[in-house]
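Test case, fold it:
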Amino acid sequence: MTHNIYLYILVAALVSTLIRVIPLTLIRGKIQNPFLRSFLYYVPYATLAVMTFPAIITAPQLPIAGILALIVGVVAAWHGMNMMGIAALCCVVVFFIENVAVNFF
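Now for the predicted structure:
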């Protein structure tokens, strides 16, 4: 059983290393293709959105609290509020909605 664990760790380390090393060795110049450059530019944002969005809705006790916090956060970001302010504001919205809903219902 322990031999399998070491094999799994070795394969994971090898794959992780190859993912980082292959682009550095194969792509030496600047990428000229505008479509590929645009695609690579938006990959981190799309990945972050895919990982974050489900947690916004499922983390609070009430999904509506997460949805309202998301809406408030988007509006605050649209008006130029900084990230710490948006995070604090969204936490306050979730806290307020959950406490009002628990006391109201």
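
all contacts plus neighbour counts: C-alpha atoms, from now on.
Fine.

Secondary structure element holding the most centrally placed residue in the chain?
The centroid of the chain falls nearest to residue 48 when counting by C-alpha atoms, centre = their mean (2.7 Å). Element membership for residue 48 (DSSP states H and E) is helix 34-58.

Equivalent analysis for residue 99, please.
Using DSSP H and E, residue 99 falls in helix 83-104.

again with residue 81
Using DSSP H and E, residue 81 is not contained in any helix or strand.

what does residue 60 give?
Using DSSP H and E, no helix or strand contains residue 60.

Let me know how buried it is, in neighbour terms.
By other C-alpha atoms under 10 Å, 17 other residues sit near residue 60.

ditto for the one 5 residues further on
Using other C-alpha under 10 Å, the number of residues around residue 65 comes to 24.

quick one more, to check against the first:
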Amino acid sequence: MFVMALTTYVIRMLPMAIFRKKINDKRVQSFLYYVPYAVLSAMTFPAIFSSTGSEVSAVVGCVVAIVLAYMKRGLLTVAVGAAGAVFLVQMIGF
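Just a heads-up that it's a prediction; the model follows:
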């Protein structure tokens, strides 16, 4: 348990110890700006296809979420729209 706590602590403290100054490189700033979005999508996207009763409803929900997000709808609208689409597809029987 101590090793696990130490590992977690080192991973979180190491960047703060190494990068004490503000990062001025535009390419590095650009990369770091998109890291949270990439990590979130990498964790969320695979779970979409295993969270419903069928792959058809998962694909429909994913497509509806992508379309609503592309139309710049809010997070709540996207989530409710995708869940509603999945519910309707599963009620139809797919």
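
that older thread, in the helix holding residue 99 of the first structure, what counts as buried?
Neighbour-count burial for helix 83-104 of the first structure, with 16 or more other C-alpha atoms under 10 Å as criterion, is recorded at 86, 89-91, 93-95, 97-98.

just to revisit the earlier point, show me which residues of the helix holding residue 48 of the first structure are buried.
56-57.

Kindly name the residues of the second structure that line up with it.
Matched against the second structure by TM-score structural alignment, helix 34-58 of the first structure falls on residues 26-50.

Go ahead and name everything in contact with that stretch.
With contact meaning C-alpha atoms under 8 Å, 6 or more residues apart in numbering, stretch 26-50 of the second structure is reached by 23, 55, 58-59, 62.

can you rerun that using 10 Å?
The contact list for stretch 26-50 of the second structure (C-alpha atoms under 10 Å, 6 or more residues apart in numbering) reads 22-23, 55-59, 61-62.

Turn those into TSV, including distance to residue 30 of the second structure and secondary structure.
Conversion of the contacts of stretch 26-50 of the second structure to TSV gives the following (distance: C-alpha to C-alpha, whole Å; DSSP: H, G, I helix; E, B strand; the rest coil):
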residue	distance to residue 30 of the second structure	secondary structure
22	14	coil
23	11	coil
55	35	helix
56	36	helix
57	36	helix
58	32	helix
59	31	helix
61	31	helix
62	27	helix
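
Give me the buried entries from the residues you listed.
Among the contacts of stretch 26-50 of the second structure, those classed as buried by 16+ other C-alpha under 10 Å are 57-59, 61-62.
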